[in-house]
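S.K.: pasting a predicted model and its sequence here:
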Amino acid sequence: MSDLLEIRPEARKARGLVDRRGRDLITERRIITAVADMYERWGFEPLDTPAFEYADALGKFLPDADRPNEGVFAFQDDDEQWLAMRYDLTAPLARFAAEHWQTLAKPYRRYAFGPVWRNEKPGPGRFREFLQCDADTVGSDRPEADAEIIAMAVEGLTAAGVPQRGAVIKINTRKLLNGLLDRSGVSEASQRLAVLRAIDKLDRLGPDGVRDLLGKGRLDDSGAFTKGADLSGEQIGAVMTFLTASTAGRSSALGVLAEVVGGSTEGDQGLEELARIDAALSGLGVSEDQALFDPSVVRGLEYYTGAVFEAELILRGPVESLRLGSIGGGGRYDDLVARFTGERTPATGFSFGVSRLAVALQAMDAGLAAVRGPVVVVAFDEAAMPEYFAVAAQLRQAGIPAEVYLGRSGLKAQMKYADRRMSPAAILIGEDEIKAGTVTIKDLDLGRELAAGSDLQTWKAERPGQQTVPRDQMVEAVRAIVSATP
C-alpha cells in the first residue's frame, strides 16, 4: 500500500479543455435557460441525443485507416464498430429524424443543447469541448422557415443578455455566389474555390487585400506570397460590387445584388429567397440593423445548400467598436437527412456557441450579476452545531442560500472564507445570542463596498454593518441585505 501511495500522477487537464466554475457556469446556465425558454415559446420541442454516435452516422471524418481520429474522438466498441463523440448537435438530429421520420409531426421543430467535442488542435478561444444550443426545422423548404430561425437568433441573443444593438445577424445564400460566378464566367472549380477563400478574408484583409487575392495574388508583410484567383479586371469588379451590398439595408442590398447576379438561374433563385426572408423578417419585427444581407458570409458554403447566417457580437463604445467575432451561425442544409433516406429533406437551423457567448458577455460586461455565495453561519462551538444547522435550514426554507462552516478554523479564517465565497452576510451565534434568542448578522456586502473606498455614508446609515436581531426577525434582516443594491 505504501508503494502505491508513492505513485502520484501529475494534476493536469488535457489540452484544449477548460475547468469552469462559479460565474462561468452560472452564465452558461442562464444563457441556456433563457434561450430554451424562448425556443419553447416559438413552438420548438426539446430533444436530447446521445453524446456519441456510430462514426458513419455522423458522416464526417469517416475511418479510412485503423481509426477515425481526424477531427473527432472515436473508439471501437466490443462489436468492432466505430463510435465517435458528436462534433455538433445537427448530425445526430439528422440521424434521429431519419430514424423516426414516419412518426414525427412534420415539419419537425426541435431545440437541443449540450457539449460537443472536436479532436482539433486547440488554440486561443478554440477548445476541444464546448457547449452549443441549437434550434432546427426539418421538413420545410419555405424561405420563411429560414427567416423564423434568424428571428429566433435575434431574440435569443437579447434573452441571453446581449445589450440592445450589441449583435447583428449576417445573412447570405450560396446561390448568390454561384450565380455571380456563373454570370462572370468563372467555371473552373479551383478558381471558384480561390474566390471563396478570398471573400472569406474580407474582415481581416479589407477590400484591397481581397482585390489582390481575386487577381494575381497578395504579398503579405512577412514576404509570403499567396497566389490569387487570377480573375480579370471586369470579374474582380463584379465580385467587389457584390461584396459592397452589405453596406445597404436589406431592401437596397437586393437591388445591388440583382445588378451582378440577376439573369443567372441560381442568382435569381437566391434573390427570390432573400426577398421572401426580408419580407418575413419585416413581419416578425426584425429591423435591418439586427439582421442584414452580407454576401461576404461564406461559412460552410460547401455544406449548406441555401441561406447561411452568422451572429456577430459588437461592443459599441464611445469612441470605437470592439468586434468580438462570431458566436453562432447556421443555415439551410437540405442534403443531411438524405444521407440516410436517399430522399432530399429540407432543413434549416441555427446554433449558439454557448461557451463562447458566455466569455463574450463577460468581456462586454453585459450587465451580468456577480456570482454570490451563500450566507455563512459561523461555527463557534461544536456543542452548538445543531443550532447552527437549524439557522441555516431556516434561511434555506425562506429561499436564501445558506451553509454552516464545516472547517475547523477560527473566526478570522471563517470570515475570510465567507468573503472568498462572495457571501452577502455571515451569521454569528455565540453563547449570548443562544441564551437571548437572537442572532448577529454581519453585512459582508457593505464591508466589501467600504473596503473599495466607495462613498456610501447614507447607505451605511440605512444598512448598518452589523446588527443583532431576534431570531424570528433574522430572515427579513438577511433578505434585506441579499436583495439590497447600493
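M.R.: Thanks, I have it.

S.K.: from now on I want contacts and neighbour counts done on CA atoms only, so please keep to that.
M.R.: Fine.

S.K.: so who does Ala366 touch?
M.R.: Contact analysis of Ala366 by CA atoms under 8 Å, 6 or more residues apart in numbering lists Gly161, Val162, Pro163.

S.K.: adding another structure so you can compare the two:
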Amino acid sequence: MAKPKKQPRPKAITPKGFRDYFGQEVTQRTEMLRAIANVYHRYGFDALESSAVETVEALGKFLPDVDRPNEGVFAWQEVDENDKGDWMALRYDLTAPLARVYAQHRNDLPTPYRRYAMGPVWRNEKPGPGRYRQFYQCDADTVGTASMAADAEICAMLSDTLETVGIPRGDYLVRVNNRKVLNGVMEIAGLFDKQNPGAFETERGIVLRAIDKFDRLGAEGVRSLLGEGRKDGSGDFTSGAGLNLHQIETIMSFVLAPGLVAEKQEEIRALVESQIEDGVGATTVSLDKGNKISQSTRLVAALYAPHPNNPSPENHYWNIAAISVLGELVRGSEEGEQGVDELSEIVDLLYAQGYGPDRIKIDPAVVRGLGYYTGPVFEAELTFDVFDEKGRKRQFGSVAGGGRYDDLVKRFTGQPVPSVGVSIGVDRLLAALREKGRIAAQATGPVVVTVMDRDRMADYQAMVAELRNAGIRAEVYLGNPKNFGNQLKYADKRNSPIAVIEGGDEKANGIVQIKDLILGAKIAESATLEEWKERPSQFEVPRGDLVSKVREILDSQD
C-alpha cells in the first residue's frame, strides 16, 4: 500500500497586492485617524461604521465592469437552495455604502445628515509600486442639502484637517473647480447637450483624460489628443477625440485658463489700487460690469474692507480673477454660468471664515475622474518637493479629493438627494507626514524591566505595574532570562528607551539600575573615553525613585 502523500506546507507569503502592517505603522495610522476624527467631530459630523460587504446591485455604477461583477472588486455569489444567490462584494469605497445606508435609514436620520467614516476598502485591480488592493480611506459627507455652504464647509474642514495632522500652511493647497463649468465649456464646444447627456459621451471622456494629462504632456500634447491623436516617444499611438479646430480652441481656452487668471489677477490689483487712490467706495465698484463677479458685494467689498478673519485681502485677488475668467469662458451656457455662480458663493463663504487662495484656491485645472460628480469638485494637493526612486525631484501630489454628487442616492430612492463629500487617502497622507519629518522614522518602544532572577518575577511585575499606572509604557522581559545580553538585544530590537535592572545585590540594598539606552547608543557611536565617563548612561537610584527617574530620562529624550 502506497504511503499517502504529505500535504505540502503552505507558503508564508502575503497575497499579491496586499501587505502586512506592524505595530508602529498601525499606531501612527490610529493616531492620525483620531486627530482627523476630532476635526470632523468639531464640525458637527457623526461617525458611521457601515458593513464591509455590499451587494453588487448596491454598488452598481461603482463597479468597473457590471457584466463581470468579480472584476474590479472582490466578489462572490451566495449559494441558495437553487445554487444561485446574490452577488456580494467587499466595498470598493466608502461612498457607495453611504448612499445605501442613507436610502435605507433616511426616515430615522436627520436632514441634512453629516457623517464621517474611516476604514479599509478593497479593489481587485492590478497592483503596482505603492498601489495595493487594500487601503484605508477617511471620508466625510453631508447628505440632503443643495446649499453651497456645505461645499464650502467641506473645503474648510479639509484645510483644517491637513494642518491638524501636521501639514503646515504653505505645504498644501485645496484646489476647487465645478463640473458644471466644464460642462458649460463642453456645451459651447458642441460636446454637451443637457437634454441628451449621453450624446458625445465617448468624446467627452477623451477630452477629460486629455485635460488631466496637461501637467505631463503640455499644451501641444493635449491639443493632439483633442484632435486626431498623439504618438509618444516609444512610437505608441493614442487615438484622439477627433474634434474640429473650433472645438479644440474652445477646450484649450479652458485648459490654459490658469494663465489667463494670473493676467486677470494683476488687472484687478492695478484697478483696485487706482480706485482706492481715487477714493471710490467699495459698494459702488464693479470689476467687470458684464460679468457675474459684480453680483458678489462681499467679494468686491473684501478688496477694500478686510474681514477680521482674513486681514490680507490682496491674497484674495486670485479667486476673484478665476471666477471672472471662468465666467467669460462659459458665457452663453446656462449650466456653465450656474457653476460659476456656485464657485463665487463658495469663495464668498470661505473668505468670510478666513480661507483665502493661500489655502483654498479656485483652479480650472481640477478635473475629477468619477462620473457621478454633478457640481463643485475639489482636490487637496501637497506642494512640497520629494525625490522619487530615481532621485528626480517632484511634487508629492494629491492626498484627498471629492465633490458634489446629487444623483447617487437617487439610484435607491428614485428622487435626487443633494450630497457633497471628501475622501482622504490615509496611506498617502501618512507617507507625506513621514516625508515632512512629522512622524518619527522609528517609534519609541516600551521601557523593558529585565529579569535577573526568574524566581522574583512578582517583583518585576510590581515595577511594571507602577510604571504603567504612572502612564509609562512598560513590559517585563518574558523570554529566557539566562543570558542578560540577549535581554538588552531584545530591548534594542524593541527600540526601548530604557532598561531597568534589579539583581540580588540591588534588591538587598533597595536600589535599581536604570539604563538610558538612547543616550548609551549615541555615546557608543561617537564619544571618547573621557566623554563616556563624564556622561554616564546608567543610573543607580533608590527603588522608590524608579518612576520619577524613568520619567526624567524619558523627558530628556524628547
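M.R.: Good, I have the coordinates. Everything quoted here is computed from the prediction, not taken from an experiment.

S.K.: got a TM-score for the pair?
M.R.: The TM-score (TM-score structural alignment, normalised by the length of the first structure) is 0.93; 481 aligned residues with a CA RMSD of 2.5 Å.

S.K.: redo the contacts of Ala366 of the first structure as a markdown table? Include distance to Leu406 of the first structure.
M.R.: Shown next, in a markdown table, are the contacts of Ala366 of the first structure (distance: CA to CA, whole Å):
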| residue | distance to Leu406 of the first structure |
| --- | --- |
| Gly161 | 36 |
| Val162 | 39 |
| Pro163 | 41 |
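
S.K.: just the buried ones from those?
M.R.: Among the contacts of Ala366 of the first structure, those scoring as buried are Gly161, Val162, Pro163 (criterion: 16 or more other CA atoms under 10 Å).

S.K.: what helices or strands is the longest strand along the first structure leaning on?
M.R.: Ordering each strand of the first structure by length in residues (DSSP state E) puts strand 321-332 first. Secondary-structure packing of strand 321-332 of the first structure (3 or more CA pairs under 8 Å, 6 or more residues apart in numbering; DSSP states H and E): strand 307-316, strand 347-353, helix 354-364.

S.K.: any chance of TSV for the ones you listed, columns distance to Leu395 of the first structure?
M.R.: Converted to TSV, those look like this (distance: least, CA to CA, whole Å):
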stretch	distance to Leu395 of the first structure
strand 307-316	40
strand 347-353	37
helix 354-364	30
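
S.K.: out of the ones you listed, nearest to Trp101 of the first structure?
M.R.: Of all these, it is strand 347-353 that lies closest to Trp101 of the first structure, at 13.0 Å by CA to CA.

S.K.: where does that closest one end up in the second structure?
M.R.: Counting by TM-score structural alignment, strand 347-353 of the first structure pairs with residues 419-425 of the second structure.

S.K.: with the first structure superposed, average distance for the matching stretch?
M.R.: Superposing on the first structure places stretch 419-425 of the second structure at an average distance of 0.5 Å from its equivalents, by mean CA distance after the TM-score superposition for the first structure.

S.K.: in contact with the residue nearest the centre of the second structure, which residues?
M.R.: Residue closest to the mean C-alpha point of the second structure, counted by CA atoms, centre = their mean, is Ile424 at 2.8 Å. Applying CA under 8 Å, 6+ apart to Ile424 of the second structure gives the contacts Gln137, Cys138, Asp139, Val399, Ala400, Gly401.

S.K.: swap the cut-off to 10 Å and go again
M.R.: Contact analysis of Ile424 of the second structure by CA atoms under 10 Å, 6 or more residues apart in numbering lists 36, 118, 136-140, 158, 161-162, 379-380, 398-402.

S.K.: residue contacts, the residue lying farthest from the centre of the first structure?
M.R.: What lies farthest from the middle of the first structure is Lys435; by CA atoms, centre = their mean that is 53.5 Å. Listed by CA under 10 Å, 6+ apart, the contact set of Lys435 of the first structure reads Ile429.

S.K.: what's it aligned with over in the second structure?
M.R.: Using TM-score structural alignment, the partner of Lys435 of the first structure in the second structure is Ala508.

S.K.: show me where the stretch 201-350 of the first structure has its helices.
M.R.: Secondary structure of the stretch 201-350 of the first structure (DSSP state H, counting those that start in this stretch): helices at 202-214, 233-243, 250-261, 265-283, 338-341.

S.K.: so which of the ones you listed comes closest to Gly59 of the first structure?
M.R.: Comparing the helices of the stretch 201-350 of the first structure by their distance to Gly59 of the first structure (CA to CA), the top pick is helix 338-341, with 8.2 Å.

S.K.: give me the contacts around the closest one.
M.R.: By CA under 10 Å, 6+ apart, the list of residues contacting helix 338-341 of the first structure reads Ala57, Gly59, Ala94, Arg95, Ala97, Ala98, Glu99, Trp101, Arg344, Thr345, Pro346.

S.K.: drop anything exposed from those residues.
M.R.: With burial judged by 16+ other CA under 10 Å, the buried subset of the contacts of helix 338-341 of the first structure is Ala57, Ala94, Arg95, Ala97, Ala98, Trp101, Thr345, Pro346.

S.K.: tell me the contacts of Leu104 of the first structure?
M.R.: Leu104 of the first structure neighbours (CA under 10 Å, 6+ apart): Ala97, Ala98.

S.K.: how about it, what's its partner in the second structure?
M.R.: Under the alignment (TM-score structural alignment), Leu104 of the first structure maps onto Leu109 of the second structure.

S.K.: one more: Arg448 of the first structure?
M.R.: So, by TM-score structural alignment, Arg448 of the first structure is matched to Ala521.

S.K.: how much does the helix or strand its match falls within stray from the first structure?
M.R.: Assigning secondary structure by DSSP states H and E places Ala521 of the second structure in helix 517-526. Taking mean CA distance after the TM-score superposition for the first structure, the mean distance separating helix 517-526 of the second structure from the aligned residues in the first structure is 2.4 Å.

S.K.: just the helices in the stretch 51-200 of the first structure please.
M.R.: Using DSSP H, counting those that start in this stretch, helices in the stretch 51-200 of the first structure cover 55-58, 90-100, 143-160, 174-184, 189-200.
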